[in-house]
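Novice: A predicted structure for the sequence below; I have some questions about it.
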Amino acid sequence: MSEQTNGKATRRSPRGEAARKAILQSATRMFSQGGFNSASIADIAKDVGMTQAGMLHHFPSKAALLLAVLLEREARNEIETEAERAKGFDGLTVFLHTLRNNDRTPALVQLMTVLAAESIPDTHPAHEWFEERYETVVKVTIDHVAPMVDVKSLPPGVTVETLVRWLVGLADGLRVQWLYDQSSVSREESLAQFYDTVMRPVLKEPYRSYSWVANLRQEASQ
């Protein structure tokens, strides 16, 4: 395992990698419970059984640690998403599968929810990261969903970007409800229902003939 330092790749020892992983896990848990300001460097160092100086050897500041937590989570998401696309799944199905994969780790879902809201002020250390992330999510999703949409069927004023922003907004709003009560709603199935009822008329064949909810339930039964 290596990382970039001053433009040069440096290799971490297995012991260093284990310590780094423990710090990230602790920070993820603490930040997800109360936000960035809920835990100090001292709190996290104590939780993983090391000194503050030892922890700062791996992450020079709490802001750097927060960024590492976010990047680690996003890198894992990207790997899973690319694997889905490599299997030939279309853009809308990949979006559903991403929600399913994310919801298997509630602590990370809670982390993203808490920090996304907390980082709205531009003074927050994660503000720029979340701003760029939303721009990227919308752009990438547009690229993969656009080939599925019959633009001539779109109502006046509605674009593929409009549809994608609805999807992102719906997924994020349901995320909050799901965190309060995981038995109350399935984000994946709710989005599939949205495809079946709202998006179906503007999709090209064969996607217009899909029963997204039925396909989802068939996958679950296999």
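Specialist: Looks like it came in fine.
Novice: Please make it C-alpha for all contacts and neighbour counts, starting now.
Specialist: OK.
Novice: can you confirm Q4 is in a strand?
Specialist: Yes - with DSSP: H, G, I helix; E, B strand; the rest coil as the criterion, Q4 is part of a strand.
Novice: what about it, neighbour count?
Specialist: Neighbour count of Q4, defined by other CA atoms under 10 Å: 9.
Novice: Give the closest residue to it in space, chain neighbours not counted.
Specialist: In space, not counting the residues next to it along the chain, Q4 is nearest to T10; the distance is 6.2 Å by CA to CA, 6 or more residues apart in numbering.
Novice: In a strand, the one you found, correct?
Specialist: Yes - assigned with three-state DSSP, T10 falls within a strand.
Novice: Neighbours of it, how many?
Specialist: T10 has 12 neighbours, counted by other CA under 10 Å.
Novice: Please tell me how far P201 sits from R85.
Specialist: From P201 across to R85, the span is 24 Å (CA to CA, to the nearest Å).
Novice: thought the residue nearest to Q4 was touching G16?
Specialist: No - the criterion here is CA atoms under 8 Å, and T10 misses it with G16 at 11.8 Å.
Novice: Now the lengthiest helix in the chain: buried residues?
Specialist: As assigned by DSSP state H, the longest helix anywhere in the chain is helix 62-86. Using 16 or more other CA atoms under 10 Å as the test for burial, helix 62-86 gives 62, 65-70, 73, 80-81, 84.
Novice: what sits up against that helix?
Specialist: Residues outside helix 62-86 that contact it (CA atoms under 8 Å, 6 or more residues apart in numbering) are 24, 27-28, 36, 40-41, 59, 91, 94, 98, 102, 108, 125-126, 129.
Novice: now do stretch 9-19
Specialist: With CA under 8 Å, 6+ apart, stretch 9-19 has contacts from 1-4.
Novice: and the residues you listed as CSV, adding distance to L163?
Specialist: Converted to CSV, these look like this (distance: CA to CA, whole Å):
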residue, distance to L163
M1, 40
S2, 40
E3, 38
Q4, 38
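Novice: next up, a second structure to put side by side with the first:
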Amino acid sequence: MNRGEARRDRILAAALLEFAENGYRGASLARIAERVELSQAGLLHHFKSKERLLVAVLDYRDELDASKFDMTSAGGIDALRALVGVVEHNARMPGLVQLFSVISGEAVTPDHPGHEWARRRYRRLRADMAAALRRGVERGEFRADLDAEAHADRLIAMMDGLQTQWLIDPDRVDMAAVFRGYVDDLIALLRPPM
């Protein structure tokens, strides 16, 4: 990694923390610049606006997840177990989960700079999960009559809902254990009859 890439990664990591702590609207470019020992003008040299920085941070967060968990080639039970791994990983990364939750909540309004990112992300996730479930059907792991899209929607809803509950009450909600149990139940439900 060259010096410019290293600085870019430092800026993205600092911005990720700032957005996670304060949301998009409350985040300050001056505080982000201070965290990485740059002037605000220096920060804007790398990212021309707060909107561009946010989108870069969101893409950076997705790249971090993708580097650990490849959902595009996994299928069937392996894909569902990989999702459990994602949730277990997220349970160790509350700042990332908070960023996702805050930005996703803010991005429901069409004028938010993260709105299109969120739409593309959910469409991609639904498609990837549905494809993974269909690969499970092709492998004979799951019933042929499963509705892959509906189950993909439910998996995403379960993950996002658990994240919110866990962020609000981490002492009472064991996000990883609840999701692991949900996946175990889902695998049992989707298996073909013997």
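Specialist: Perfect, thanks for sending it. Every value quoted in this text rests on a predicted model; they were computed, and no experiment measured them.
Novice: sorry, back to before: and the next element down the chain from the longest helix of structure 1?
Specialist: Proceeding N to C from helix 62-86 of structure 1, the next assigned helix or strand is helix 91-103, under DSSP states H and E.
Novice: how far is that next one from where the chain is centred?
Specialist: 10 Å (CA atoms, centre = their mean, to the nearest Å).
Novice: ok, average deviation of that helix from structure 2?
Specialist: Here the mean offset of helix 91-103 of structure 1 against structure 2 after fitting is 1.1 Å, by mean CA distance after the TM-score superposition for structure 1.
Novice: Report all helices and strands that that helix contacts.
Specialist: helix 62-86, helix 106-118, helix 127-145, helix 187-194 (3 or more CA pairs under 8 Å, 6 or more residues apart in numbering; DSSP states H and E).
Novice: Contacts only, for the alignment partner in structure 1 of Q40 of structure 2.
Specialist: Counting by TM-score structural alignment, Q40 of structure 2 lines up with Q52 in structure 1. Taking CA under 8 Å, 6+ apart as the contact definition, Q52 of structure 1 lies against 41-42, 45.
Novice: quick one: which of these has the most company?
Specialist: A45 (20 neighbours).
Novice: ok, the contacts of Q52 of structure 1 vs P147 of structure 1, which is closest?
Specialist: Distance ranking of the contacts of Q52 of structure 1 against P147 of structure 1, using CA to CA, places I41 first at 46.7 Å.
Novice: any idea how far the closest one is from L65 of structure 1?
Specialist: For I41 of structure 1 relative to L65 of structure 1 (CA to CA), the value is 9 Å.
Novice: E82 of structure 1 too?
Specialist: Going from E82 of structure 1 to L65 of structure 1 by CA to CA gives 26 Å.
Novice: can you check I120 of structure 1 too?
Specialist: 19 Å.
Novice: Over to T105 of structure 1?
Specialist: Going from T105 of structure 1 to L65 of structure 1 by CA to CA gives 20 Å.
Novice: H45 of structure 2: how many residues sit nearby?
Specialist: Neighbours of H45 of structure 2 (other CA under 10 Å): 10.
Novice: Now name the helix or strand holding the alignment partner in structure 2 of G34 of structure 1.
Specialist: In structure 2, the residue equivalent to G34 of structure 1 is N22, according to TM-score structural alignment. Using DSSP H and E, the element containing N22 of structure 2 is helix 3-26.
Novice: and that helix, which residues are buried?
Specialist: 8, 11-21, 23-24.
Novice: picking that back up, the match of G34 of structure 1 and D111 of structure 2, how far apart?
Specialist: Counting by CA to CA, the gap from N22 of structure 2 to D111 of structure 2 is 18 Å.
Novice: ditto for L58 of structure 2
Specialist: Using CA to CA, one gets 17 Å for the distance from L58 of structure 2 to D111 of structure 2.
Novice: re the thing from before, got JSON lines for the buried residues of helix 3-26 of structure 2, with distance to I103 of structure 2 too?
Specialist: JSON lines is the format used below for the buried residues of helix 3-26 of structure 2 (distance: CA to CA, whole Å):
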{"residue": "R8", "distance to I103 of structure 2": "21"}
{"residue": "I11", "distance to I103 of structure 2": "18"}
{"residue": "L12", "distance to I103 of structure 2": "15"}
{"residue": "A13", "distance to I103 of structure 2": "15"}
{"residue": "A14", "distance to I103 of structure 2": "16"}
{"residue": "A15", "distance to I103 of structure 2": "13"}
{"residue": "L16", "distance to I103 of structure 2": "11"}
{"residue": "L17", "distance to I103 of structure 2": "12"}
{"residue": "E18", "distance to I103 of structure 2": "12"}
{"residue": "F19", "distance to I103 of structure 2": "8"}
{"residue": "A20", "distance to I103 of structure 2": "8"}
{"residue": "E21", "distance to I103 of structure 2": "11"}
{"residue": "G23", "distance to I103 of structure 2": "6"}
{"residue": "Y24", "distance to I103 of structure 2": "7"}
